[in-house]
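Visitor: here is my input; please provide its structure:
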Amino acid sequence: MHKARMRDVRLILSVCTMLSNFDRITSLIGNRNDILYSCGIHPLNIDVPPYDLLALRTRAARNDVVAIGETGLDYYHQQDNKKQQQNFFREHIRISKEYNKPLIVHTRSASNDTIDILRKEKADSGVLHSFTDDINTAKVALDIGFYISFSGIITFRNADILRDTARFIPMDRILIETDSPYLAPVPYRGKENQPAYLRDIAEYIATLKGVKLEKLAMVTTENFCQLFHLDTEMTIKHFNKTS
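Guide: Presented below is the predicted three-dimensional model:
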């Protein structure tokens, strides 16, 4: 946290991918006003106990949980349980709507099914996180009402298509993330990722979009607050005071 604050990262969203991890992290961290939580069962963890949806629903009701996920579909690493992944994804969407909390969606080699389920379940609030798909997928996600979030992958040498997509995304629908502890941006690639590196991603995308860093930081903060139902003005004032 100290390193993050030194690089102007003032608020962190801890995205849990297993319910057991969520319980450990919230117990370890406790109540802090600079860390928020998301709770979900990653598609690659749907067989890791506790994986029942009642347990997810109980945790989703917490006030410090601002989003549902990570959830979604991953056919790159696992294809033999597609139906089970899809069913869990649908249930996450329904829980997100029940509690009026946005989705954090993981999709890999499964964009068509991901979009199809989002549409059929009438999901209209969330983000496609650590986005790696093309402009066409981004367009459909934007049409549904979703945000697009870019991680350190966008700095990788072979990410030209992703950079084109980032240029296309409107400023009012773009988010940035580290996806720590994985996918550290250049020049830290290969090292353990950390929240402090968000500034490097912000600097890179600001250059890509042709805007000043301060502009991108303000817009992505506003987008974050809008998506996760935070008061933008109060959030910015609070963290400016504690800087």
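Visitor: contacts and neighbour counts: CA atoms only from here.
Guide: Will do.
Visitor: just the strands in the chain please.
Guide: Along the chain, the segments classed as strands by DSSP state E run 12-16, 35-39, 65-74, 103-108, 126-128, 147-150, 174-176.
Visitor: please generate a structure for the following sequence too, so the two can be compared:
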Amino acid sequence: MLDLTDSHCHLNNADFGTDTDAVVQRAFDAGVKRLVTIGTRLENTAELVALAHKYPNVFATVGVHPEYVAEREVSADEIAQAATSDEKIIALGEAGFDYFYDPDTKEAQRKLFKNHLIAARKTGLPVIIHTRCAEHDTMDALAEFPDVTGVLHCFSSNAELAKFGLERGWYLSASGILTFKKAQDIRDIFKDVPLNRLLVETDAPYLAPVPYRGKRNEPSFVVKTAETLAELKGVSLEDLAKITTENFLTLFTKAY
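Guide: Down below sits the predicted model:
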């Protein structure tokens, strides 16, 4: 039986509003034994924590996605306080930069991400990073916090950022993008990532892997991403599942 972990999904998304129980059950039946439902606004914290307590092997995170940077200012203390408000909160994020949709808020995004990194230093929790079209700003920000660790989620950036993260002990997470026909450059990067630095995720309900592309993604589909990653790394699916789950538990020490 597989022992996989979906390290990044959004169970509170409206797409799961009517069948969350069935979605979680399908994941467990498929061998996906742990799920992390990800914070994108601090206002969602109570909802995420409730989901984590409803399902024994679901965990939550706290963070503000860069997409919402203009809504209000969020301090490092506020992030840290929210992150330590419940034992099932295991990380900060997702946080970081998104210059694809919001290039006019760069300075505000830098400030918000720095506040997440300060909160990570205060709490000792890892950070789940979202970065899009912002590789150099991501590296510059992380260089100021060498004691903070975490994962570059849904990794689809360049080899320079991958190398930077790996040299500093960060993890790279493979999503359904890995299965896309035109993602050979991403597959090439993951070929070179050490096994002990890999995680897998769905980012559900987004980015469903082949053969489900175009449909609502869900945590059970992480098996397809894991199959592709196992083939790239030359290991069995069972071994890939075991290794990535061990990596997950090493990084997210509260996920027990």
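Visitor: out of the strands of structure 1, which is the most enclosed?
Guide: strand 65-74 (a mean of 27; mean count of other C-alpha atoms under 10 Å).
Visitor: what span of structure 2 is that one aligned with?
Guide: Aligned using TM-score structural alignment, strand 65-74 of structure 1 spans residues 89-98 in structure 2.
Visitor: cool, and stretch 195-214 of structure 1?
Guide: The aligned range for stretch 195-214 of structure 1 is 219-238, by TM-score structural alignment.
Visitor: what sits up against the matching stretch?
Guide: Residues from elsewhere that reach stretch 219-238 of structure 2 (C-alpha atoms under 8 Å, 6 or more residues apart in numbering): 1-4, 6, 9, 23-24, 26-28, 30-32, 35, 174-176, 178-179, 187, 190-191, 195, 200-202, 204, 208-210, 240-241.
Visitor: could I get the strands of structure 1 as CSV with distance to Ile135 of structure 1?
Guide: Below are the strands of structure 1 laid out as CSV (distance: least, C-alpha to C-alpha, whole Å):
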stretch, distance to Ile135 of structure 1
strand 12-16, 25
strand 35-39, 27
strand 65-74, 19
strand 103-108, 15
strand 126-128, 13
strand 147-150, 11
strand 174-176, 13
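Visitor: figure out which of those strands is closest to Gly190 of structure 1.
Guide: strand 147-150 (17.9 Å; C-alpha to C-alpha).
Visitor: what range in structure 2 does the closest one sit on?
Guide: Using TM-score structural alignment, strand 147-150 of structure 1 pairs with 171-174 in structure 2.
Visitor: how far does that stretch sit from the chain's center?
Guide: 8 Å (C-alpha atoms, centre = their mean, to the nearest Å).
Visitor: and what of stretch 5-25 of structure 1?
Guide: 11 Å.
Visitor: just stretch 171-186 of structure 1 next, same as before
Guide: From the chain centre to the centre of stretch 171-186 of structure 1 is a distance of 8 Å (C-alpha atoms, centre = their mean).
Visitor: corresponding residues in structure 2 for that stretch?
Guide: The aligned range for stretch 171-186 of structure 1 is 195-210, by TM-score structural alignment.
Visitor: likewise for stretch 103-122 of structure 1?
Guide: Going by TM-score structural alignment, stretch 103-122 of structure 1 sits over residues 127-146 in structure 2.
Visitor: just checking, what's the longest helix in structure 2?
Guide: The helix that spans the most residues within structure 2, counting by DSSP state H, is helix 106-123.
Visitor: what's in contact with it?
Guide: 63, 66, 69-70, 73-77, 79-80, 83-84, 92-93, 95-97, 99, 126-127, 137, 141, 145, 147-148.
Visitor: can you get me a residue count around the equivalent of Asn136 of structure 1 over in structure 2?
Guide: The equivalent of Asn136 of structure 1 in structure 2 is Glu160 (alignment by TM-score structural alignment). By the criterion of other C-alpha atoms under 10 Å, Glu160 of structure 2 has 12 neighbours.
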